[in-house]
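Asker: Provided below are the primary sequence and the corresponding predicted coordinates.
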Amino acid sequence: MNTTLDYLQNTYGPLLKMGSVAEVLGRSQEGLRVSLCKDDAVSRHLNSGKVRIGRRVYFKAMCIAELVDNGTPE
C-alpha cells in the first residue's frame, strides 16, 4: 500500500514546484500564491516546508503529504 508521501515522491520527487503543489491541492498557482501570503494554519504549514534554491521556490513533499493526509493543521 502506497502512502501519500510515496506517491508524491515517485511522481514529483522530494521537492515540488509551486505548480505541482497547486495541482495536488486543486488550486491555481495564483490562488496558491495568495494563500501563502495569508496568516492562517495552512499557509504557516506550507511556509514551514518552503525551500528556496536561488530564486526558485520549492516545497518539501513531506509537508504536502502531511497537509493532504491530515487536512487543515491546527
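Answerer: Sure, I can see it.

Asker: rest of the way, CA atoms for contacts and neighbours
Answerer: Will do.

Asker: now the helices for the protein?
Answerer: 4-12, 18-25, 29-37, 41-48, 61-70 (DSSP state H).

Asker: try this one next to it:
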Amino acid sequence: MLLEIQFQYLFDYRMRLAVLYLLDSDMAINDIGIKLGYDYQSHFCTAFKRKYGVSPIEYRAMQHAQDAKHEDV
C-alpha cells in the first residue's frame, strides 16, 4: 500500500512538472518526457493522457489558444 502511495505521488509530481514545461517553455514533447524520466515519448504521452484526458500536444495547444483569447480582450 505504501509503495502505491509513493508511486502515485511521484506520478502526480511528474505530471505537474510536465504541465509547467508544456506551458512555460517551447521544449519538444520528447524532450519533456526524457527530462521527466520517460525512455519513450509514447510512454510519456500515454501517462499524460491518463492524467489529463488529452495528449501533451493537445494540452499545450488548448492552453495557448485560451491564453490568446484572453489577450484579445
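Answerer: Arrived safely, thanks for sending. Note that the structure is a prediction, hence the values are computed from the model and not measured.

Asker: can you pull the TM-score for these?
Answerer: Overlay of the two chains. TM-score (TM-score structural alignment, normalised by the length of structure 2): 0.32; 41 aligned residues with a C-alpha RMSD of 3.8 Å.

Asker: so can I have CSV of the helices of structure 1 showing mean neighbour count?
Answerer: CSV is the format used below for these (neighbours: other C-alpha atoms under 10 Å):
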stretch, mean neighbour count
helix 4-12, 15
helix 18-25, 16
helix 29-37, 14
helix 41-48, 16
helix 61-70, 16
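
Asker: centroid-nearest residue for structure 2?
Answerer: Among the residues of structure 2, Ala18 comes closest to the average C-alpha position under C-alpha atoms, centre = their mean, at 3.5 Å.

Asker: next one: structure 1
Answerer: Centre of structure 1 computed as the mean C-alpha position; nearest residue by C-alpha atoms, centre = their mean is Ile64, 4.0 Å away.

Asker: which residue ranges of structure 2 form helices?
Answerer: For structure 2, applying DSSP H gives helices covering 2-24, 29-35, 41-52, 56-71.

Asker: in the second one, what counts as buried?
Answerer: Yep, that's helix 29-35 of structure 2 we're talking about. Residues of helix 29-35 of structure 2 classed as buried by neighbour count (16 or more other C-alpha atoms under 10 Å): 29-30, 32-33.

Asker: could you do the last one as well?
Answerer: Residues 56, 59-60 are the ones in helix 56-71 of structure 2 that count as buried (16+ other C-alpha under 10 Å).
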